[in-house]
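In: here is a sequence with its predicted model. Questions after.
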Amino acid sequence: MLIKILGSGCAKCNRLEQLTREAVAELGLCAEFEHVRDMEQILAYPVMTTPALVVDEEVKVAGRIPSKDELLGWLQGSG
């Protein structure tokens, strides 16, 4: 599973990455993380605001930090 956090590295982006890592660990999944900070790369995805979460090239959320339950649901469906 490839998980991308799209964003400049702001506090919200870092929080999204932290929560996602916690959810992956809780589910016992194997995942590779990539924090995409380059604006040209971010614009390749259909997102208007960051932070954004991309799981296996599918945008799961953009512009907000999801709840842990949302993260767990998305990751279980992708694992």
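Out: Structure received. Numbering: from 1, shown residues only.
In: make it CA atoms for all contacts and neighbour counts henceforth
Out: Will do.
In: nearest spatial neighbour of the most centrally placed residue in the chain, skipping sequence neighbours?
Out: Nearest to the geometric centre of the chain sits residue 53, at 2.6 Å (C-alpha atoms, centre = their mean). Nearest residue to residue 53, sequence neighbours excluded (C-alpha to C-alpha, 6 or more residues apart in numbering): residue 5, at 5.0 Å.
In: hang on, that neighbour in a strand?
Out: Yes. Residue 5 forms part of a strand when assessed by DSSP: H, G, I helix; E, B strand; the rest coil.
In: and the comparison structure, right after this:
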Amino acid sequence: MKITIYGPGCKNCVNLADNAKKAVAEAGVEAEIIKEEDMAEIAKAGIMSTPAIGIDGEVKIKGKVATVEEIKDLIS
């Protein structure tokens, strides 16, 4: 599984990445977490509000810091 964190590296983006790491550990799944900070790539993904999280290339949540529980629901 590939989890992508979309955002320019702001505090909320860092918090979302941390939540994703915790969710992966708690769910016991194997996942690669990638940070996409290139605004052109973020826009190409259709994201107008960051941070956002994508699972295997599909944007799932955008414009907020998803909780550990929300992310676990997406990856379980």
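Out: Looks like it arrived, so ask away. In this text, all values refer to a predicted model and were calculated from it rather than measured experimentally.
In: how close are the two chains, by TM-score?
Out: TM-score of the superposed chains, computed with TM-score structural alignment, normalised by the length of structure 2, equals 0.94; 76 aligned residues with a C-alpha RMSD of 0.8 Å.
In: how about the strands in structure 2?
Out: 2-6, 32-36, 52-55, 58-62 (DSSP state E).
In: and the ones you listed: which comes nearest residue 42 of structure 2?
Out: Comparing these by their distance to residue 42 of structure 2 (C-alpha to C-alpha), the top pick is strand 2-6, with 6.2 Å.
In: how close does the residue nearest to the centre of structure 1 sit to residue 44 of structure 1?
Out: 13 Å (C-alpha to C-alpha, to the nearest Å).
In: just to revisit the earlier point, tabulate the strands of structure 2 (a markdown table), appending distance to residue 74 of structure 2.
Out: Shown next, in a markdown table, are those (distance: least, C-alpha to C-alpha, whole Å):
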| stretch | distance to residue 74 of structure 2 |
| --- | --- |
| strand 2-6 | 10 |
| strand 32-36 | 14 |
| strand 52-55 | 8 |
| strand 58-62 | 8 |
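In: longest helix of structure 1, counting residues only.
Out: helix 11-27 (DSSP state H).
In: buried sites along that helix?
Out: 12-14, 16-17, 19-21, 23-24 (16 or more other C-alpha atoms under 10 Å).
In: will you turn the residues you listed into TSV that also has distance to residue 69 of structure 1?
Out: Output for these, formatted as TSV (distance: C-alpha to C-alpha, whole Å):
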residue	distance to residue 69 of structure 1
12	18
13	18
14	18
16	13
17	15
19	11
20	11
21	13
23	9
24	12
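In: looking at those residues, which is nearest residue 61 of structure 1?
Out: Of the buried residues of helix 11-27 of structure 1, the one sitting nearest to residue 61 of structure 1 (C-alpha to C-alpha) turns out to be residue 16, at 10.3 Å.
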